[in-house]
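>>> Quick one: sequence and predicted model below, then my questions.
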Amino acid sequence: MTLKGQDQLIERLLEGFTIIDLSSNRFSGSIPPLIGNLNFLKYLNLSHNNLTGNIPSSLANMSALESLDLSSNNLVGVIPNEMTRLTFLSKLNLSMNHLVGRIPQSNQFSTFENDSYVGNLGLCGVPLTRKCKEKARPKEEEKEEEEDEFIDGFGWKSVVIGYGCGVIVGIGMGCWIIRYEKPRWLVEFFFGVGYNNKKKRRRIRATPTPRRR
């Protein structure tokens, strides 16, 4: 690196940098996770290169970052949710990559428009018009849920139906037993042994005897 007219070999990234612009080169490979150690960096531009791999979640450690441009590369994977911690971020450009998944919506990410993500056919969610598909639940969970619903539904429905039918059948049987006094064993079970004989005797006693002339 040329500093003050002299070429100097930089063996490591200087943490005191506030602006790094390495755009429009032929850099390849992945973004090193150690870039997150640049705590004072405010502007980072790595656009128009051949960078591959995922966006490192360590970028969330760059708490002072105000502008991030990773556009026109070959980055893949999802946008790390950890990046929503960049509360000073006012400019974001992730366009023209191969990113996928739902776009984070917390904090500053809720303010970025469609231009920040254009060209990533796998991204979905606000502000894009492409809606995210809900993840299909495992068949085992769906089966367990259906079984639980069946058991719950069968439980209260069976109680109500059984109770209603029992009341109707009980009333009907009671009326039939009282009226016809059959079956005899059931009458004797509820009213006591010898009930029919006692009732017949009462009827005989209650019958008036004819008067003699």
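Now that the structure is in, tell me what you want to look at.

>>> CA only for contacts and neighbour counts going forward, please
Fine.

>>> ranges for the helices of this protein?
Remark: helices assigned in the chain by DSSP state H are 139-180, 184-191, 195-206.

>>> Strands along the chain, start to end?
Per DSSP state E, the chain carries strands over the ranges 2-3, 6-7, 19-21, 28-30, 43-45, 50-54, 67-69, 74-77, 91-93, 98-102, 122-124.

>>> Dump the helices of the chain into JSON lines; add distance to Arg85 as well.
Compiled in JSON lines, the helices of the chain are given as follows (distance: least, CA to CA, whole Å):
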{"stretch": "helix 139-180", "distance to Arg85": "34"}
{"stretch": "helix 184-191", "distance to Arg85": "78"}
{"stretch": "helix 195-206", "distance to Arg85": "88"}
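
>>> Which residues lie in contact with the nearest residue to Cys132 once chain neighbours are set aside in this structure?
Excluding the flanking residues, the one nearest Cys132 by CA to CA, 6 or more residues apart in numbering is Cys124, at 5.2 Å. Neighbour list for Cys124: Val100, Gly101, Arg102, Ile103, Arg130, Lys131, Cys132 [criterion: CA atoms under 8 Å, 6 or more residues apart in numbering].

>>> so what's the fifth one up against?
This points to Arg130. Per CA under 8 Å, 6+ apart, neighbours of Arg130: Leu123, Cys124.

>>> try the first one
Val100 makes contact with Val76, Gly77, Val78, Ile79, Asn120, Leu121, Gly122, Leu123, Cys124, according to CA under 8 Å, 6+ apart.

>>> If we use 10 Å, what do you get?
Neighbouring residues of Val100 by CA atoms under 10 Å, 6 or more residues apart in numbering: Leu75, Val76, Gly77, Val78, Ile79, Asn120, Leu121, Gly122, Leu123, Cys124.

>>> one more structure, for comparison:
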Amino acid sequence: MFDYHPQLLRLDLGGCQLSGKILKSLFKCRELQYIFLDYNYLEGTVPLEISNLTSLKVFTIGENNFSGQIPSSLCNLSSLMLLYLSNNSLDGTIPECIGNLSSSLSHLNLRMNNFHGKIPENFAEGCSFISFLISNNQVEGSLPRSLGNCKDLKLLDVGNNYLNATFPNWLGNLNQLQVLDLRSNRFYGKVDSSDVTFTRLRVIDLSRNNFSGYLPVNFFENLHAIREVNEKKVKPEYMIEEVASGTIYIELGLSFTTKGLETEFEKLLTIWTAIDFSSNQFSGEIPKTIGELHSLIALNLSHNCLTGPIPSSLGDLSELESLDLSSNKLHGRIPTEFTNLGFLEVLNLSHNNLVGPIPHGKQLDTFSNDSYIGNLGLCGLPLSKSCDNDEGTPAKFDRDDDEDGLNWKFLY
């Protein structure tokens, strides 16, 4: 597949439908600095001879069929800045020596492989990581505290693994952090952020863990990047980074549950903001201060044990497009302030204890009864049950328990 060209500096064959293995002759090109072989059908192992390319800065072989372990010889590449091995069938542990590269390596993507064991714990002072993506593997243990040495870290994605620890509140000291994805692990306990601030965090996904306790008021108060109203852009802007090969889009492959669907983002808009705390064991009331996150686009607090009323302050989330509060124990009425949510595309309040008439107007008139089912005290369109007077007071219910089960009857 490759001929020997000793002066070759850059090899860009991404998305060329290549198959077979990487020929060993490639690693005789000792001046080579950039290798782009992603989105092909290449197979085999990562050759040990990669250590011959001492000038290599970028190595991307994502979206192929590579297998086997990461050779420790790769850690000899002291100039390496970007390493993408995502979406392959690589296995074994993540080499401990990866931490030795952290003074030069700025982007690491090991997503969608079969890595197991623990995350290396030796990230050095002055760590250069900007993005660290290892989701969809079988990694266990906890997040190493030495990641706190990576002061420029913007994206941390460790979702869909077997991590088992309390909330790593020390991440709040990384004042460049913008995206934090801990979803689908075994994290547990309270989310305590009283001593730290996530001032630039715009996307946080803690869903499908075992977090408990009250929703952290201080945490939401310190999300300054979401509290500020985003400036409208003439055209979309994506998160980009400068590497030695020029300006690149940060390749994410992050998945979020938004607008009721699992959506994967290969690139992330700079204005995208989302909070997903769903499928945990959070209790207590929804903090009113969430209504001050004026640029929030997606909020998912579903499948928890939340109680109390829905704060009317959520009607102040003028940019909100998706709101899911389903499968909790919320009670009271749906705030009429929800009619102010002019961009709302998805609303799910189902399976709570809400009562009273469903407000109408603007976006609220576009939702079907699926948004409200499982709330026996609600009335009015789009539900089939009408409210019983001009004030919109719903009919009251009582029940008789008999041998046939529960028989609901109207009380007027």
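Okay, I see it. What you are looking at is a predicted structure, and each value in this text was computed from that prediction instead of being measured.

>>> TM-score of the superposed pair?
Taking TM-score structural alignment, normalised by the length of structure 1 as the basis, the two superposed chains have a TM-score of 0.60; 136 aligned residues with a CA RMSD of 2.0 Å.

>>> Which members of the contacts of Val100 of structure 1 define the maximum pairwise distance?
Leu75 and Cys124 (16.1 Å; CA to CA).

>>> before we move on, the earlier item: report the buried members of the contacts of Val100 of structure 1.
Leu75, Val76, Val78, Ile79, Asn120, Gly122, Leu123, Cys124 (16 or more other CA atoms under 10 Å).

>>> Can you find the partner of the last one in structure 2?
In other words, Cys124 of structure 1. Under the alignment (TM-score structural alignment), Cys124 of structure 1 maps onto Cys379 of structure 2.

>>> again, but for the third one
Structural alignment places Val78 of structure 1 opposite Arg333 in structure 2 (criterion: TM-score structural alignment).

>>> Quick check, its match in contact with Pro359.
Yes. Look at Arg333 of structure 2 against Pro359 with CA atoms under 10 Å: they come within range, at 9.2 Å.

>>> residues contacting Tyr372 of structure 2?
Per CA under 10 Å, 6+ apart, neighbours of Tyr372 of structure 2: 326, 347-352, 354, 358, 378-379, 382-383.

>>> swap the cut-off to 6 Å and go again
The neighbourhood of Tyr372 of structure 2, defined by CA atoms under 6 Å, 6 or more residues apart in numbering, consists of Leu349, Ser350.

>>> Please apply the same query to Gly374 of structure 2.
Ser350, His351.

>>> And it, how close does it get to Asn353 of structure 2?
Remark: distance between Gly374 of structure 2 and Asn353 of structure 2 (CA to CA, to the nearest Å) = 8 Å.

>>> Gly342 of structure 2 now?
25 Å.

>>> more crowded one of those two?
Asn353 (21 against 17; other CA atoms under 10 Å).

>>> How about the contacts made by the more buried one?
Lys329, Leu330, His331, Asn375.

>>> and of these, the nearest to Leu320 of structure 2?
Relative to Leu320 of structure 2, and with distances defined as CA to CA, the nearest of the contacts of Asn353 of structure 2 is Leu330, at 20.0 Å.

>>> residues near the closest residue to the closest one other than its chain neighbours, how many?
Distances taken as CA to CA, 6+ apart put Thr307 closest to Leu330 of structure 2, at 4.5 Å, once the chain neighbours are dropped. Per other CA under 10 Å, the neighbour tally for Thr307 of structure 2 reads 18.

>>> so who does the residue in structure 1 that Thr307 of structure 2 lines up against touch?
Under the alignment (TM-score structural alignment), Thr307 of structure 2 pairs with Thr52 in structure 1. The contact partners of Thr52 of structure 1, taken as CA under 6 Å, 6+ apart, are Gly29, Ser30, Asn74, Leu75.

>>> Equivalent analysis for Val196 of structure 2, please.
Here Val196 of structure 2 is in contact with Gly172 (CA under 6 Å, 6+ apart).

>>> any idea how far it is from Phe59 of structure 2?
Taking CA to CA, one finds Val196 of structure 2 at 35 Å from Phe59 of structure 2.

>>> So which bit of structure 2 is stretch 179-197 of structure 1 matched to?
Stretch 179-197 of structure 1 covers no residues of structure 2 once aligned (TM-score structural alignment).

>>> And that stretch, end to end?
16 Å.

>>> What of stretch 374-383 of structure 2?
11 Å.

>>> Same question for stretch 19-36 of structure 1.
By CA to CA, one end of stretch 19-36 of structure 1 lies 14 Å from the other end.

>>> Kindly name the residues of structure 2 that line up with that stretch.
Counting by TM-score structural alignment, stretch 19-36 of structure 1 corresponds to residues 274-291.

>>> Would you mark the buried spots in the matching stretch?
274-283, 285-287, 289-291.

>>> In contact with the aligned residue in structure 1 for Asp324 of structure 2, which residues are there?
Applying TM-score structural alignment, one finds that Asp324 of structure 2 aligns to Asp69 in structure 1. Contact analysis of Asp69 of structure 1 by CA under 6 Å, 6+ apart lists Asn45, Ser47, Leu92, Asn93.

>>> how close does the residue lying closest to Leu320 of structure 2 once chain neighbours are set aside sit to Pro311 of structure 2?
Counting by CA to CA, 6+ apart, Leu320 of structure 2 lies nearest to Ile297, which is 4.2 Å off, once chain neighbours are set aside. The gap separating Ile297 of structure 2 from Pro311 of structure 2 is 17 Å, by CA to CA.
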